[in-house]
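Engineer: Attaching a predicted model along with its sequence, questions to come.
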Amino acid sequence: MALTSSPEQPQPLRTILAATKSWVERLGSVWVAGQLLELKRRSGAATHFLTLRDALAEVSVTLTASTGVLDAAGPIAEGMEVVALVRPTVWSRNGSLTFECGDLRASGEGRLLAQIERRKRMLQAEGLFDRARKQALPFLPRAIGLITGEGSAAERDVLQVARGRWPAVRFVVKHALMQGPSCVEQVRDALTALDRDPDVEVIVIARGGGSLQELLPFSDESLARAVFASRTPVVSAIGHEPDTPILDLVADIRAATPTDAAKRIVPDVADERARVTQAGQRVRAAMLRLLDRETQFLATVRSRPVLADPLGPVAVQAGQVAELRARAERAIRGRLREEASWVEHALGRVRALSPRATLLRGYAIVSTDAGEPVDSTTIVTTGDTVVTMLADGLFRAEVTEVESRRESDD
């Protein structure tokens, strides 16, 4: 309904804004498609701003969305194709036109990317991307399993580069469709067959670049689980550097290209020869340094006095021993002379006090037959037997007469 107005009777601004707001909001909510050009998600805020652009025309609008709407939309990023349920409205404060987003969903490639992202999160939560579970590649595998398209550029790149680096390398090639509905099943069957081959020590899954839809089989959940369950290390060489299917994340090694995969699975014979040569040179240099150091050490040891004249210290010690021996002999002889002199003196004193010395001078010792000494005439009587001891023996005699002397008779 048109509002009447004139310069004399203008309408209040609030009335015009209210009418405009009412007219705009009659459109209600509508689903629109576009490309997410900008996403400003403010930490801690309840409302966030998005810029949506038309895919064909230079037309863009700003949307407001709540935290709940963005969380429900799943993994979305700038540049994705999305569909949004928007409701146009007018802000009463400043009269600006804005669009409130009530629902947001990825579409087209964006929808595929969102599905792949959800699948990645699920597999990551199960530990399929855990680095601790990755297997190391052998230095020089006996045989290399290769899963790729028949006659593809990826097959040619892997074989030529690998054989150029190590001519004796052996491949077991399994051809499979690398896109389309049968891709997952054929790649999975080839992986199972190569994993059972005891000679195959590493498996390469190689394919050139392609669109998101063409590389979609390599983000299949069943294929990812088959690669994770493989006992043989798996190298993923799918697409080019920007391409990152789920296979790259679950494989033990991710190669940027098939050529890069060939460089990772076998060493370069020229580089290895150079390393062996360098190692030999380093060992030789180390041995020469060691020999030079030991030669200098031996020269230093030989220049010491103890080695210049090995018998010198022995001669010094022998002289000291001889001197000590002579001193000991002199001390012993002196001590023996002192002891001999003392013994002679003691022997003289003993001999002087010995009764035998008195007997030698002509004296005798007289005792009764019972052994009692006779030192007085009163002890014996006539007819008693006495024993007389001389210096050279003894004899027995019978007393025939006893004569006593008086002291005055002396």
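Structural biologist: Structure's in. What do you need?

Engineer: make it CA atoms for all contacts and neighbour counts henceforth
Structural biologist: OK.

Engineer: okay, which residue is most central for the chain?
Structural biologist: For the chain, the residue nearest the mean C-alpha position is A132 (15.0 Å; CA atoms, centre = their mean).

Engineer: On the three-state scheme, that residue is what?
Structural biologist: helix (DSSP: H, G, I helix; E, B strand; the rest coil).

Engineer: distance of it from A251?
Structural biologist: Distance of A132 to A251, given as CA to CA, to the nearest Å: 12 Å.

Engineer: same check, this time on H240
Structural biologist: H240 is 16 Å from A251, by CA to CA.

Engineer: Against that first model, consider the following:
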Amino acid sequence: MDEKQPSARLARETTRENPWPLSRLLDNLDRYIDRIDATWVEAQVIEYNQRPGNRMSFFKAKDLEADMSMQVKAFGGVIAAAGSAMQAGARVVMRVKPDFYTKTGDLALMAAEIHPAGVGGLLEQLERLKQQLAAEGLFSREHKKPLPFLPRRVGLICGHQARAEADVIENATRRWPLVEFEIREVAVQGDRCAPEVAAAIGELDAIAEVDVIVVTRGGGAFEDLLGFSDEQVVRAAFAAVTPVVSAVGHEEDTPLLDWVADFRASTPTDAAKRIVPDLEAELELMERGRQKMRSFVSSRIESGLEWLAALRTRPVMQNPAASLEERRRDIDHGTEALRLRVGAILARYRQELVSSRATLTAISPRATLERGYTVLRLPNKTLVTDAAAVKKGDLLEAVLARGSLVASVVGTNQGRKEAN
């Protein structure tokens, strides 16, 4: 058996037959990297992941110009001391030292200090603009307009052949196949972004058939989305009569357009779900409504039939004249009672009349005449009650019980006059 060769002392002395163990290379790298002095660097914070308490937090530091970035880690105390500087998109100056983790071979920067990169940084400028616009009421909820249930046409502002455009169109068409779009392709980052987006909002707002405007682009670095925080874009969205939907970046991205928009969608796909209804869901809802209506109508008909059947079994429906007969008997009974009452009253009055007549007859002058007495009257109808009231030759009318006579006075006798 061959004796084991001694391990190579230097890297250049290693061979295929006499390699180093991986751990020795990693240990050498660790010692070499550890000799690098701490360095002050300027960069932009992206992909910030803060952890609670004094635990280690991680984020990426991106070069301000070159497309380069590196993982950075810092303890909670360093993060807390940085204050407002520690936000996604912030420009910072850090004192860092390379940190090599031999177990996994990961290389990162350990930050000992983190400070804002100048007072006039982009984050501070945006915060001041945000406070100014908020004070003017541009972000007030009372200005938010509701989205239409089914827009006649959707205005879409997006980048040239951008994935966000395809996401909105594909998802909206899948939900509502007949949806129509009025598309304006603009620059979605850089110096041309803000004026082109603001102009597109105004142009689509002037089209009567456009019922909602969607401003969209995919995710990107903080500076890539700055155009959607520009004041002219925010004011154009606020001035639009048509509802505006902001679908810029991802959930964690919040340009100022999100604050002024009538609706903020988390992604372009989410915007597509908000601007048009789901045809299948609406058809299902209509079918459930039909079934509920049928069930309600059937229930009402069944209940009405049961009520009608119960009504038919009532005695009055079996013999409708029965109730009339009862009323007829009541009328007959009342009529008979009234007839008896009237008859009794008439009989009583008749008896009283007979009695009164008898009384009148008994005391009337005619009764006296019936007994043979006569009433004498002068031609002027004056009754003769005294013989001295007449003289010889006067004519007198003698009223008898039946009829009357005319007599002439021929003389008197013992104070009495005689008539012929």
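Structural biologist: Yes, it's here. Predicted, not measured: the structure shown is a model, and the values here were computed from it.

Engineer: What residue in structure 2 is paired with the residue nearest to the centre of structure 1?
Structural biologist: Mapped onto structure 2 by TM-score structural alignment, A132 of structure 1 lines up with E142.

Engineer: do S236 of structure 1 as well
Structural biologist: S236 of structure 1 maps onto S246 in structure 2, by TM-score structural alignment.

Engineer: Its match: helix or strand, and which one exactly?
Structural biologist: strand 244-248 (DSSP states H and E).

Engineer: which stretches of the stretch 201-350 of structure 2 form helices?
Structural biologist: 231-239, 256-260, 268-275, 279-312, 315-318, 321-363 (DSSP state H, counting those that start in this stretch).

Engineer: Dump these to CSV, plus mean neighbour count and distance to S57 of structure 2.
Structural biologist: Putting these into CSV (neighbours: other CA atoms under 10 Å; distance: least, CA to CA, whole Å) gives the following:
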stretch, mean neighbour count, distance to S57 of structure 2
helix 231-239, 20, 33
helix 256-260, 25, 27
helix 268-275, 22, 30
helix 279-312, 12, 44
helix 315-318, 12, 88
helix 321-363, 12, 94
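
Engineer: I'd like those helices laid out as CSV, including distance to V93 of structure 2.
Structural biologist: Putting the helices of the stretch 201-350 of structure 2 into CSV (distance: least, CA to CA, whole Å) gives the following:
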stretch, distance to V93 of structure 2
helix 231-239, 28
helix 256-260, 25
helix 268-275, 34
helix 279-312, 53
helix 315-318, 99
helix 321-363, 104
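
Engineer: of all these, which lies closest to H115 of structure 2?
Structural biologist: With CA to CA as the measure, helix 256-260 is the member of the helices of the stretch 201-350 of structure 2 nearest H115 of structure 2 (24.6 Å).

Engineer: So what touches the closest one?
Structural biologist: 130, 138-140, 228-230, 233-234, 237-238, 246-248, 264 (CA atoms under 8 Å, 6 or more residues apart in numbering).

Engineer: among those, which two are most distant?
Structural biologist: S140 and V248 (20.1 Å).

Engineer: between these two, which one's more packed in?
Structural biologist: Between S140 of structure 2 and V248, V248 has the larger neighbour count (other CA atoms under 10 Å), namely 29 against 13.

Engineer: ok, D103 of structure 1 to R111 of structure 1 distance?
Structural biologist: 14 Å.

Engineer: Neighbours of the equivalent of G121 of structure 2 over in structure 1, how many?
Structural biologist: Alignment note: G121 of structure 2 maps to R111 in structure 1; criterion TM-score structural alignment. When counting by other CA under 10 Å, one arrives at 19 neighbours for R111 of structure 1.

Engineer: So R111 of structure 1 lies in a helix, does it not?
Structural biologist: Yes. R111 of structure 1 forms part of a helix when assessed by three-state DSSP.

Engineer: who's in contact with it?
Structural biologist: Neighbours of R111 of structure 1 in contact, by CA under 8 Å, 6+ apart: 81-82, 105.

Engineer: got it, and L215 of structure 1?
Structural biologist: Contacts of L215 of structure 1 by CA under 8 Å, 6+ apart are 179, 209, 238-239, 245.
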